[in-house]
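>>> Need the 3D shape of this:
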Amino acid sequence: VNQYFGKWERGNVPTFTYPMPERAAKQAVALVDRSSSVQSVINLTQPVAMKIGDPDYISSRVLNQILGGGSASRLFMNLREDKGYTYGAYSSIGADKLVATISASASVRTEVTDSAVYEFIHEIRTLVDEGVTEDELQKAKAELAGSFGRSLESPSTVANFALNIERYNLPKDYYATYLQKLNALTVEDINATAKRLIDPDKFIITTVGNGSEIKEKLAQFGEVIEYDNMGQPAKQLVADADMTAEKVLDTYLNAIGGKEKVAQIKTAKISMDANVMGTALNISFVYDSENNRYAQKQSVGGNVLIKTKIENGKGSMTMQGQNQEMQPAQYEEAVLNSFLFPEAVYAKMGYSLTFDGLKDVDGTPAYKVIISTPAGAKLTNYYAQDSGLKIKYENPASGDTFYSDYQEKEGVLLPMAWTIKSPMIPVPLEAKVTSMELNGPVTEADLD
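Okay, the predicted model is just below:
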């Protein structure tokens, strides 16, 4: 370092001061509504002043290990092993020169969201009020000691330790005596750290999930404040008092050309092109409403990756050449997507409609309508308040689709641009309609 940088002249390094984030005056819930979610992502958090070398630093590592540091922790054993709410529940107690956080998190099924939050709070409160056991302490020490030893095999870890000694003005033997300090900790030390660091009544409970299903249930834990996916307060829009799901769908059908024009479209073949991180993708749809037939294909370089087909009252899915018949629940969900203008057949198919108010969709006020099949499959559509056009579709399995660039085709408006946000692809997919044939013949070859 001296050889290469020793002749550099020291400059004036700017300094900054930041206000220390304060803990909430009382517990509250921050909710991000994502209607298509079948899970809720939960994170309980509060700020904490903690940096490496603080008196509570090493004891906080032990405390966190017992609370949610691994598969033998209290959170994991409760929420996964005992309750079966999640695949894993964990916690962390951070360390930072400015400010850190204490957090606990898990992804759980929508229907157990409130129960999971209750168990999180219960475990945190029990830890603070009743403390840890000697057995838990010894196991946590063994796990942390083993992890510390293994980390020394990495040169980057050793280098980082050296940097920390300088950055945090630690004693030169801080890491050399780390295991001694760890092993010297007692149950009383850990319990005192828990009481100093954690306030069970002042967590912000951030939850991302289906707001219509979980909002009311979460109110028992504090005021529920809604945010958008950018962390800004959600716009609170109010729909007309007499608005219904049926009126929203009627307005949509009139906006795209009217029920008579829609009814005249019997078949459609649509091809769309998109690009996924440099790879060309083609998505094609075939609709045959008169014969209750439907097909969708996703292809790369002419090779079909995924194909969905509905015909003769049955459905099948083919992935990479492997064909599988749909189970009843899969078939019900596929049928929901098998109509070019599903709004025209919801009543005929016996689907129930739920009006869920006026929502903000990327700056556009839109009416939210939830469609449910008799078997329980659901999807959600959003219709722009001003134009009546459908601008967003949510599906728990396939993700979110945004519609734009409506153009008139045979007297009916159809979206020529789709933005697809799917859990199966890493980035939003921008798809453009490249060809569309309406009321043409549909052959078996088209479906295959």
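
>>> From here on, just use CA atoms for contacts and neighbour counts.
Fine.

>>> quick one: residue 259 and residue 253 touch, right?
Yes: counting by Cα atoms under 8 Å, residue 253 is a contact partner of residue 259 at 5.9 Å.

>>> intersection of neighbour lists for these two?
residue 344 (Cα atoms under 8 Å, 6 or more residues apart in numbering).

>>> More neighbours: which of those two?
Ranked by neighbour count (other Cα atoms under 10 Å), residue 259 and residue 253 place residue 253 first, with 23 against 17.

>>> so what's that one up against?
Contacts of residue 253 (Cα under 8 Å, 6+ apart): 259, 262, 343-344.

>>> Which members of those are positioned in helices?
In helices, judged by DSSP state H, the following of the contacts of residue 253 are found: 259, 262.

>>> Nearest to residue 126 among the contacts of residue 253?
Using Cα to Cα, residue 343 is the member of the contacts of residue 253 that sits closest to residue 126, with 51.4 Å.

>>> Can you report how many residues lie near the closest residue to the closest one other than its chain neighbours?
Of all residues not flanking residue 343 in the chain, residue 249 sits nearest, at 6.2 Å (Cα to Cα, 6 or more residues apart in numbering). Look at residue 249: counted by other Cα under 10 Å, it has 23 neighbours.

>>> Please generate a structure for the following sequence too, so the two can be compared:
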Amino acid sequence: MKKIHTILILLFVTGSMLAQDRPQPKPGNSPVVNIKKPQTFVLANGMKVLIVENHKLPRVSFNLSLDNAPFTEGNKKGVDELTSSLIGNGTKKTPKETFNEEIDFYGANINFSSNGAFASSLSKYSGRVLELLAEGALQPNFTQVEFDKEKAKLIEGLKADEKSVPAIANRVVDVLAFGKNHPSGEFISEETLKNVTLADVEANYNNYFVPENAYLVVIGDIKFKETKAAVEKLFSGWKKQTAPKSTYPNPENVSKLQIDFVDVPNAVQSEITLVNTVNLKMSDPDFFPAVIANQILGGDFNSYLNMNLREKHAWTYGARSSIGSGKYVTTFKATSAVRNAVTDSAVVEFVKEIKRIRTDKVDPEVLKNVKAGYIGRFVMQVEKPQTVARYALNIETEKLPADFYEKYIQTVNNVTPEDIYRVANKYFLLDNIRIVIAGKGSEVIAGLEKTQIPLFFFDKYGNPVEKPVTKKELPAGITAKSVIDNYIKAIGGEKAVSAAKTLSMTGSTTIPQAPTPLSFVSKLDSKGKMMISLSMGTMALMKQVVNEKGAYIEQQGQRKNLEGADLAEMKASATPFEELQLSKRTDLKVDRIEAVNGNDAYVIKDGKTAYFYDVKSGLKVAESKVREQGGQSMTQITNFNDYKEVKGVKVPFNIVQNVGFELDIKMSDIKINEGVSDADFQ
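Now for the predicted structure:
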């Protein structure tokens, strides 16, 4: 193996040397982009139709888009979201199951929302697929059963996001940037959803799903004349109507740079967003310079922000920026998620890089490379029919010149360092920007105060609050032993807990992108044995075992035997109730009082592990471990909720673990002194 490895290195070095001797090719002329112009017509009800014939592949796509102005929903925020969820669940003519079965039969894809609909299929089925799209969009069947089901899903999603730091950060960023009375600043809550009725959904559909600003873009292997006749037949009956217009205040940026902090005690890292609002239309002369300036600052991997925060300092997996554009007010944002310990340093570097692009002219070579990459991606996208459809729609809705995309490459190439300097100062408003941070106040506020940037505090809904109290005095007489003994008493007492020799837990959880829920099984034996497994159906995803021989982790068919500190840590956790052992130790101390889910908890530190016990109930509510991964320290937090009694001992029926995302495990069955055998630990 060593010989093969050496040969590979030699091949790489030789190839590199040859490449260095070879003259670099001269850049050729910019590619010419020819985007086929759509044939158009307008129905009497106002709907505009754009058709592009493309016979390269036997496929067709239909994109119905409603270009309505944003509107506010007030105390019924969520009605539009529910409308989107309900459109397409069958029609007044066809039951939901029959409708979906026919779509599947044709191998088609049809999606609906309150803003329109999209369908794609083989061209030989295009006639029927267009009929299904029209039927689903224009004759939706809103039922109380489906309404209640979709509403429950939304509420469940809100509950799942309640402790999500990214979700909290995104909500507060929008509230502070736009205001709660602006369409982009409103947010859905359980309270607003409870105000929404089925009648509200029907009214929302009837008021806003109208043809006044509707566009139907058809691209693919079709003929204009036949498609025009089909569209006229299916959509001419759509009643002409104008959507209501909302009035709301224009958002204003802050008068000076400031930090807006949201204390999220369970945060293992800080979500940082620098944000200011912008007015940038695609038709503005500044559009292309602003887009390229953003690529330089934080749009590319080699951008200022990413090369600083990720590559130079290794504080994050990525730092990026974005700038919105369109007919309505949007935002410039620079974002990253960083470790708590470097939050203040990351803020300083964010400010430094934005200041850099506003004061130093960009290097011409950097600008050249960024433009080349941007143009390359544009050329690749042009080959896709969906892109052509979007471009055709943009020309209509954004009032762009007909040759906007033909001149796209030329216009990008015309951007100069002076343009970058100008737009950076115009749109990246460092003196009027909010630095919104959602993080763990007890670990980051002190550092943020040292930056000398004015610091304001908000709750997780964007309401101003006083500076959070992150450190409280410990009451006299509180010791690690008294806290642990109180926990043992709270869950059933030493006699009952000591009698629990085995603990079997069965539950389920979900992970992002997984098609089905995962099964979770944990089995613990007081003899120092443990087995934890995650599986999807019959497929084992992960298994951890501790037995008398040692410990191992098995993942995706690969087994790793643990040694050293990893083995010791696994063995220490291989017991049903580790507090029985912790209570005997004399080296543990109560470190502090810290809020967990809004309630005070005593924190006992044991090396890189911390245990959190609720001050009032005595129950263990969380546990954190600092782990090293990829040269970075990461804090993994586990929350324990929903304690229920099993054979005289209270155990948590809900365990939520942060593993880069929240693994929310809900137990369906917990057994004490049954359901565990030696065979489980092999």
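
>>> of the contacts of residue 253 of structure 1, buried ones?
259, 262, 343-344 (16 or more other Cα atoms under 10 Å).

>>> Run through the strands of the stretch 251-400 of structure 1 in chain order.
Using DSSP state E, counting those that start in this stretch, the strands of the stretch 251-400 of structure 1 run over residues 267-276, 279-288, 293-300, 303-311, 314-319, 322-325, 352-361, 364-372, 378-384, 390-395, 399-409.

>>> which residues does the equivalent of residue 287 of structure 2 over in structure 1 contact?
The alignment partner of residue 287 of structure 2 in structure 1, by TM-score structural alignment, is residue 57. Contacts for residue 57 of structure 1 (Cα under 8 Å, 6+ apart) come out as 50-51, 95.

>>> Make JSON lines from these and add neighbour count and secondary structure to it.
JSON lines is the format used below for the contacts of residue 57 of structure 1 (neighbours: other Cα atoms under 10 Å; DSSP: H, G, I helix; E, B strand; the rest coil):
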{"residue": "50", "neighbour count": "22", "secondary structure": "coil"}
{"residue": "51", "neighbour count": "17", "secondary structure": "coil"}
{"residue": "95", "neighbour count": "20", "secondary structure": "coil"}
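
>>> State the span of structure 2 onto which stretch 167-181 of structure 1 is aligned.
With TM-score structural alignment as the criterion, stretch 167-181 of structure 1 aligns to 397-411.

>>> Endpoint to endpoint, that stretch covers what distance?
Using Cα to Cα, to the nearest Å, one end of stretch 397-411 of structure 2 lies 20 Å from the other.

>>> go on, stretch 237-248 of structure 1?
End-to-end distance for stretch 237-248 of structure 1: 16 Å, by Cα to Cα.

>>> and that stretch, which residues are buried?
So stretch 237-248 of structure 1, judged by 16+ other Cα under 10 Å, has buried residues 244-245, 248.

>>> Kindly report the same for stretch 667-682 of structure 2.
For stretch 667-682 of structure 2, by 16+ other Cα under 10 Å, it's 667, 670-672, 676, 680-681.

>>> Could you do stretch 287-295 of structure 1 as well?
Here stretch 287-295 of structure 1 shows 287-289, 293-295 as buried, counting by 16+ other Cα under 10 Å.
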